[in-house]
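Enquirer: What follows is a protein structure lacking sequence information:
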């Protein structure tokens, strides 16, 4: 019975359903130029026949019957991958000419097919491995055309930016940038393509700011490289969200310049702020006061109520001190119960004394610490730039000397440095 019907591609019949016939069938099924009419093998369970059945291709166990079924295709080519030497004669009887490939010819062809299949399989494995790496990478991987359009956006990039892949494919990559970089991006790519001059191309780990779908700006570390495939130029961006790292760096930097207990500036930041204040005051003809505060009665509270209560007291003291001075001034914890102040742009030493007395009054108010009521005071020494000195270290020592005079004068009061001088 003939099975002739209109087909697309060169009609072929495969005789032999072993490894070679199976490989040939797989290759032909991926080629629109070939149409497999049927496959034959005396073993009905041959792998080639099983595959053909899955693909809806007719199968036969008798070569003569298969040849008769294909008789209606006058240009049919028969590939004989069996060991049956009678096949060429049977083909000649049906088609009347030499239409069969067999023997050394088909063996060579089979080897070529197997090599192609192995190469194809290796390429597919390589592509699958690459896709798996891209899919599971912790860093965002974004592929961009030379026009700036997003062509690839892996799951990590989706997580980082908050966009599903389908929402950004085909869009300009500048959608991931804040202004003014967003408006400048196309011009940057154009200049690079014309001149080859790059600002970020090839630079590894450059830190920039990006934008999430929500509009939130955040820091990223980015590396961009260029590649050419099939004569087309592409750019590949590797992106890492460094928000947590930046927060950690900021925390470390903060801890390096602030007291861990009270969150006030520490001695290092106090000295830096004082240095800047003196430079500004000298340039503008202003005065700056340095106050040195030592708490009165703190040791007794700390020893009698415990260090936990003592720490809580220091935190409450810090809170009151910050509320007492201006935002432009500095209050720092420089020792156990010692605090320094920088009062910027004061009118005179008397004005500094008014602030000092205000601090003493604030500290004199009782503290309620975990149900424990306690009361402390403070002794404050004052020095003024440039009246007492124009040297930073001298000004601090002068305020320190004045503070000790205040303590020896009954505590809970303030003294100016000039009061420590004889006569």
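Expert: Cool, the structure landed. Remember, it's a predicted structure, so these values are computed and weren't measured experimentally. Numbers count the residues shown, from 1 in each chain.
Enquirer: going forward, measure contacts and count neighbours with C-alpha atoms only.
Expert: OK.
Enquirer: And residue 172, how far from residue 328?
Expert: From residue 172 across to residue 328, the span is 45 Å (Cα to Cα, to the nearest Å).
Enquirer: Which one of these two is surrounded by more residues?
Expert: residue 172 (18 against 9; other Cα atoms under 10 Å).
Enquirer: Please report the distance of the nearest residue to that one once chain neighbours are set aside from residue 171.
Expert: Leaving aside its chain neighbours, residue 172 sits nearest to residue 149 (4.4 Å; criterion: Cα to Cα, 6 or more residues apart in numbering). Distance from residue 149 to residue 171, counting by Cα to Cα: 5 Å.
Enquirer: quick one: which of the two has more around it?
Expert: The residue with more neighbours, out of residue 149 and residue 171, is residue 149; 18 against 15, by other Cα under 10 Å.
Enquirer: which ones are touching that one?
Expert: Residues in contact with residue 149 (Cα atoms under 8 Å, 6 or more residues apart in numbering) are 169, 170, 171, 172, 173.
Enquirer: also this one, for the comparison:
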């Protein structure tokens, strides 16, 4: 079907030909009327100075809700419902340009209902205007629906709580949400030149299949936890999910990232509560058992020795009972600190309850080295502790067991150290005791034993 512009041009040509062919005016008028009445396009004719129609074909009457013959009731000016465009403006544009003026307008029918129409007008010889109207309501509804869908998608992308991006197969960003700019600290212009992997720290890129972003998606590895690297080099924990998508005929990568800082913080808090002592910040029994298991496995494989020290504060109950629990807490914290300061970085000290501590000394050369550490702990703990201006003096008793001499598993080594600690207490406290084994201690070890 011919469009509105081609139809109105055809009508204009016919009308011009009709005016010029005066010798057969009656027949020509009849022929033109027949053509216009049979036209599927809605066509109206107005005078130069009046917006009321002097002619409206059947299609125009049907479109506008008038009966045939009521063309004089059709007022082009009043039926156009647009506030920012009028029939007068279209006529003026057609007059000044000498060509067709056209606009998509809302048109009011006789019954007051509205429809979307493509309105075209052209001035013809004789001082008349030819109007052509095409109902584009369905087309406009489709366009509005598409526009609303696009707006909904844009609003959805903008409202996503994390970051969103669409990149082509070369990693060039095509789209991203506002959160991406806000989170990354980069401007839109900078993001246009960036690559998704620019936001992943080097030591985390192995999670993205060796830095090949396309391979990550095509091999199905679309989930990964990593840090999101901002412009000012902050590392924010993120959970990334991505998939391969199509943009027209081209493959692209759609990625979504969620900030999991809160989750990571909660996980760290849960881990801390499960593995550390809240009063002293030392590892608890669970974490100590885990570390001694690793040490046991390593020492067994490479034929190494390690020591377990059981440290118990002497007469701590009396301090709690006479000075109060607040003072007792300070004593425990200071004792924990002093034991820690007596150890190497590779050693572990744990509070396993009350005033009891366990110490793990991996990779020692023998019992003599363990005795030296125990002696350092005894000396450190006995220094006076200042509590609100008062000096509190506390001592400790230490039991020592050596792998593999006194046990081959966690339980037996801790039990042996516990038994040795009680021997030290029975021998007068403020001393250490090395668990006895079948073989007598060497002369060098014997020299370091204090009142054992």
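Expert: Good, I have the coordinates. These numbers were taken from a predicted model, which means no experiment stands behind them.
Enquirer: if we can go back for a sec, the residue nearest to residue 172 of the first structure matches what in the second structure?
Expert: By TM-score structural alignment, residue 149 of the first structure lines up with residue 172 in the second structure.
Enquirer: With the first structure overlaid, how far apart is stretch 139-150 of the second structure on average?
Expert: Comparing stretch 139-150 of the second structure with its match in the first structure after superposition yields a mean distance of 1.7 Å (mean Cα distance after the TM-score superposition for the first structure).
Enquirer: now that stretch: which residue numbers in the first structure?
Expert: With TM-score structural alignment as the criterion, stretch 139-150 of the second structure aligns to 116-127.
Enquirer: Then stretch 262-281 of the second structure?
Expert: Going by TM-score structural alignment, stretch 262-281 of the second structure sits over residues 244-263 in the first structure.
Enquirer: If you count neighbours, what's buried in that stretch?
Expert: 257, 258, 259, 262, 263 (16 or more other Cα atoms under 10 Å).
Enquirer: Give me the subset of the contacts of residue 149 of the first structure lying in helices.
Expert: Among the contacts of residue 149 of the first structure, none falls in helices (DSSP state H).
Enquirer: Adding distance to residue 103 of the first structure, write those residues out as a markdown table.
Expert: A markdown table is the format used below for the contacts of residue 149 of the first structure (distance: Cα to Cα, whole Å):
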| residue | distance to residue 103 of the first structure |
| --- | --- |
| 169 | 52 |
| 170 | 53 |
| 171 | 56 |
| 172 | 58 |
| 173 | 58 |
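Enquirer: For residue 262 of the second structure, see how far away the aligned partner of residue 208 of the first structure in the second structure is.
Expert: Counting by TM-score structural alignment, residue 208 of the first structure corresponds to residue 226 in the second structure. Computed as Cα to Cα, the residue 226 of the second structure to residue 262 of the second structure distance reads 14 Å.
Enquirer: cool, residue 209 of the second structure as well?
Expert: With distances taken as Cα to Cα, residue 209 of the second structure is found 26 Å from residue 262 of the second structure.
Enquirer: Check residue 150 of the second structure too.
Expert: Distance from residue 150 of the second structure to residue 262 of the second structure, by Cα to Cα: 33 Å.
Enquirer: do residue 130 of the second structure as well
Expert: Residue 130 of the second structure is 69 Å from residue 262 of the second structure, by Cα to Cα.
Enquirer: Show residues contacting the match of stretch 139-150 of the second structure.
Expert: With contact meaning Cα under 8 Å, 6+ apart, stretch 116-127 of the first structure is reached by 23, 27.
Enquirer: need the longest strand for the second structure.
Expert: strand 235-247 (DSSP state E).
Enquirer: This completes my enquiry, with thanks.
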